[in-house]
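Enquirer: Structure here, sequence nowhere to be found:
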């Protein structure tokens, strides 16, 4: 398929459930660490180079043909917080439904049967990219973009930020998004010789802590 498939995967209107999640920015806003466009940019940059890099690596490896069930276990190991593991599998389950309808493939069917509660979202994203005929770096780019695009969209709603300013923020991050995608794809290339340990495992402990707190809120706009 053409690279248009990448636009579809990265489109917020793709019915993968991401619109219901803030990527941790709702909790960050509650703690006042995000309160305007500048602080949102700092939050997104930190998320991109930690969580974004890790998920981009998993997506690239899945698109490269690595065993998706082993990758799913590797994703679990890189997600120490129960709340975030649950979110990743819930998003993965929804993305699997959308991917199987859009890019039917036996591999997607196999993983859906093996992980009825849902595989981790970046693994499914990589499988969807592979089914669409995209390269590992394309899968990594979609995952990296989503790691900042989702929080930015959520922050616009939560803080009534200027949408034009938010778009400008994402444009400023575009070079870094590309760099993260390339690093993730390079790591995926090394899996064949170095094993799954070659994949990024960057962490963001504060995001982990606030995600677990957010899961206990009784009133919230976003699921995560």
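Expert: Structure's in. What do you need? Fair warning: this is a prediction, and the values are worked out from it, not measured in the lab. Numbering: from 1, shown residues only.
Enquirer: can we go C-alpha only for contacts and neighbour counts from here?
Expert: OK.
Enquirer: list the helices and strands the helix ranked longest in the chain packs on?
Expert: Longest among the helix segments of the chain by residue count, using DSSP state H, is helix 136-159. Contact partners of helix 136-159 among helices and strands, from 3 or more C-alpha pairs under 8 Å, 6 or more residues apart in numbering; DSSP states H and E: helix 4-10, helix 25-30, helix 37-47, helix 53-63, helix 121-131, helix 163-172, helix 174-194.
Enquirer: quick one, the longest one and helix 163-172 angle?
Expert: Between helix 174-194 and helix 163-172, the angle formed by their directions is 40 degrees, by axes from the mean of the first three to the mean of the last three C-alpha atoms, to 10 degrees.
Enquirer: Would you mark the buried spots in helix 174-194?
Expert: 176-178, 180-189, 191 (16 or more other C-alpha atoms under 10 Å).
Enquirer: Check it against this one:
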């Protein structure tokens, strides 16, 4: 494992369009569910244990693959009831592959794979393993909304990053569990849902004016 390579992959400055997505936070802020740092902590923890868990498992699974990724991609479709979230995931997957191809040689993944599938394949191409792919996936599901919170609510960035630091052990634990399941059939991988994120994404997609794409 190369820790430096993992940092490159998980860096929020990677030109893969992640800064344009709030992970559902913009809709949660508009609905009044997230108003301050305390609310944000609950939002991030809930997102980590739902979207983060699923993303980590599928990224780890894709990293362990050497061939066809279509069943993983279909599995994520089945776990993403919101059409808006499916579009956002595929848009981020496409953008990530574009950045990844500038750095490493990638396998054929189709035109628009889901983001966790693209992330796992990119991790493998970079010489990382399933656990590192899972760490990057789980970390990304909370670091993106955390950054968006500073912009949307004007929160103290030190306090926001303190939340991320406190979540680090949970991210590691989720990543380790995900990496241990790379041999599981796709139907047996985690399917934790977050209905408010799905509903919020559909409402958010109808807004004429918004700061983030999702």
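Expert: Received the coordinates, thanks. The structure presented is a predicted model; accordingly, all values stated were derived computationally and were not measured.
Enquirer: and the longest helix of the first structure, which stretch of the second structure?
Expert: Using TM-score structural alignment, helix 136-159 of the first structure lines up with residues 130-153 of the second structure.
Enquirer: Mind reading off the mean deviation between the matching stretch and the first structure?
Expert: On superposition with the first structure, the mean distance recorded for stretch 130-153 of the second structure (mean C-alpha distance after the TM-score superposition for the first structure) is 0.3 Å.
Enquirer: got it, and stretch 164-178 of the second structure?
Expert: Stretch 164-178 of the second structure sits 0.8 Å off on average (mean C-alpha distance after the TM-score superposition for the first structure).
Enquirer: Roughly how far does the spatially most central residue of the second structure sit from residue 21 of the second structure?
Expert: Closest residue to the average C-alpha location of the second structure: residue 141 at 4.0 Å, with C-alpha atoms, centre = their mean. According to C-alpha to C-alpha, to the nearest Å, residue 141 of the second structure and residue 21 of the second structure sit 10 Å apart.
Enquirer: Ok, residue 74 of the second structure next?
Expert: Counting by C-alpha to C-alpha - residue 74 of the second structure and residue 21 of the second structure are separated by 22 Å.
Enquirer: Surely residue 91 of the first structure and residue 123 touch.
Expert: No. Residue 91 of the first structure is beyond contact range of residue 123, at 10.7 Å (criterion: C-alpha atoms under 8 Å).
Enquirer: Please identify which of those two sits among more neighbours.
Expert: Comparing residue 91 of the first structure with residue 123 by other C-alpha atoms under 10 Å, the one with more neighbours is residue 123, at 35 against 22.
Enquirer: Name all residues that make contact with the more buried one.
Expert: Taking C-alpha atoms under 8 Å, 6 or more residues apart in numbering as the contact definition, residue 123 of the first structure lies against 58-59, 62, 68, 71-72, 92.
Enquirer: and if we set it to 10 Å?
Expert: 55-63, 66-72, 74-75, 88-89, 92, 96, 111, 129, 139, 143 (C-alpha atoms under 10 Å, 6 or more residues apart in numbering).
Enquirer: same thing with residue 203 of the second structure?
Expert: 27, 84, 197.
Enquirer: Work out for me the element the counterpart of it in the first structure sits within.
Expert: Taking TM-score structural alignment, the alignment pairs residue 203 of the second structure with residue 213 from the first structure. Element membership for residue 213 of the first structure, per DSSP states H and E: helix 205-215.
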